[in-house]
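Engineer: Give me the fold of what follows.
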Amino acid sequence: MTHDPKNPVLRVVPGPSDINANGHIFGGWVLSQMDIAAGIVARLRSGGPVATVAIDRMEFIAPIHLRDLISVYAEVESVGRTSMKVRIEVMAWRDSGSVHVKVTEGLFTFVAIDEEARPRPVEPQSK
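Structural biologist: Prediction:
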C-alpha cells in the first residue's frame, strides 16, 4: 500500500479544548497531528512499525483557528538504511473552505523498528 502525496493523510477539526490563551490552537496539538500523519506514511513505506527519532525542522507559519479544517500532507523525502525523512505540510481551510492557508511545515525522521524496538532495514523502493 502506498500514499498519494497530493491527498491529505489526515483531516481534522480542532476543538475548544485545543485552544491556547491567545485564542489559537496549541502548537503541541498541531505537532501531534503532524507526527501521526508522518508516522502513517513512514509505516506504509517501511512495511511495518516506525518510531519518530527527530524533528529536523518545524516552522509555524500562521495560527490555526477554532473551526479551521486542518489537512495534513506528508511525503517520504528520502530513505536511508533504517531511517526515512518525511516532509509534512499543514493547510487550514477557513470560511467554509473558501480560504486555504499554509499554517505549518516540517521535516521528521523515523526509524523502522522490529518487534523488539530495534532498528530494522527499510527495503528499497520497488519500481
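
Engineer: alpha carbons only for contacts and neighbour counts from here, please
Structural biologist: OK.

Engineer: so residue 88 makes contact with residue 60?
Structural biologist: No - counting by C-alpha atoms under 8 Å, residue 88 does not reach residue 60; the two are 11.9 Å apart.

Engineer: ok, those two, which is more surrounded?
Structural biologist: A direct count of neighbours by other C-alpha atoms under 10 Å for residue 88 and residue 60 places residue 88 higher, at 24 against 15.

Engineer: Now name the helix or strand holding the residue nearest in space to the middle of the chain.
Structural biologist: Note on the chain: the residue nearest the mean C-alpha position is residue 34, at 2.9 Å, using C-alpha atoms, centre = their mean. Assigned by DSSP states H and E, residue 34 falls within helix 27-46.

Engineer: how about this one, so we can line them up?
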Amino acid sequence: MPADTNPAGDIFGGWLMAQMDLAAGSAAARRARGRCATIAVEGMAFLRPVAVGDEVSLYAEIVDVGRTSMKIHVAAWRRSRDSEETFKVTEATFTFVAIDASGKSRPVPPRS
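Structural biologist: Presented below is the predicted three-dimensional model:
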C-alpha cells in the first residue's frame, strides 16, 4: 500500500522484512507445535525494489533444527502485475526459539 512506501515510491525494506518474519514464524510454529520467538536475522540484502502493486511471494524452508531453536531460510520474490517474470528481491535466514507459556525456551519436539 502507498503508506508502506519510501519517498521514491518503493516498498520499505522494513515492511518486506516483517512479512518475511511472519512467513518464517509460521513455519517455526508448525515445526515446534507452538509459540516461537525471532531471535536473529542473518544475511539480508535487498537486491531489487518492490513497487506498489507488485505481487510478493515468500518461500520459507527450515534448514536446521537444534534443541530449542530453528533456522529458517526465507526468499522473497516479486512479480509486476502486468508480467509473468519474477525476480528475487531479498533472502535471509531467521533464527527462532520455541518458547513456553511463560516465555522460556523449550525443546523443539521430534519430527513426527
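
Engineer: that older thread, list the buried residues in the next helix or strand after the helix holding residue 34 of structure 1.
Structural biologist: Sequence-wise, the next helix or strand downstream of helix 27-46 of structure 1 (DSSP H and E) is strand 50-60. Under the neighbour-count criterion of 16 or more other C-alpha atoms under 10 Å, strand 50-60 of structure 1 has 50, 51, 52 buried.

Engineer: Specify, as a residue range, where strand 50-60 of structure 1 falls in structure 2.
Structural biologist: Across structure 2, the stretch matching strand 50-60 of structure 1 (TM-score structural alignment) is residues 36-46.

Engineer: Neighbours of the nearest residue to residue 71 of structure 1 once chain neighbours are set aside, how many?
Structural biologist: Counting by C-alpha to C-alpha, 6 or more residues apart in numbering, the nearest residue to residue 71 of structure 1 once its immediate chain neighbours are dropped is residue 11, at 4.6 Å. By the measure other C-alpha under 10 Å, the count of residues near residue 11 of structure 1 is 16.

Engineer: what about the aligned partner of residue 103 of structure 2 in structure 1, distance to residue 80 of structure 1?
Structural biologist: Alignment note (TM-score structural alignment): residue 103 of structure 2 maps to residue 117 of structure 1. According to C-alpha to C-alpha, to the nearest Å, residue 117 of structure 1 stands 18 Å off from residue 80 of structure 1.

Engineer: got it, and residue 70 of structure 1?
Structural biologist: Residue 70 of structure 1 is 30 Å from residue 80 of structure 1, where distance means C-alpha to C-alpha.
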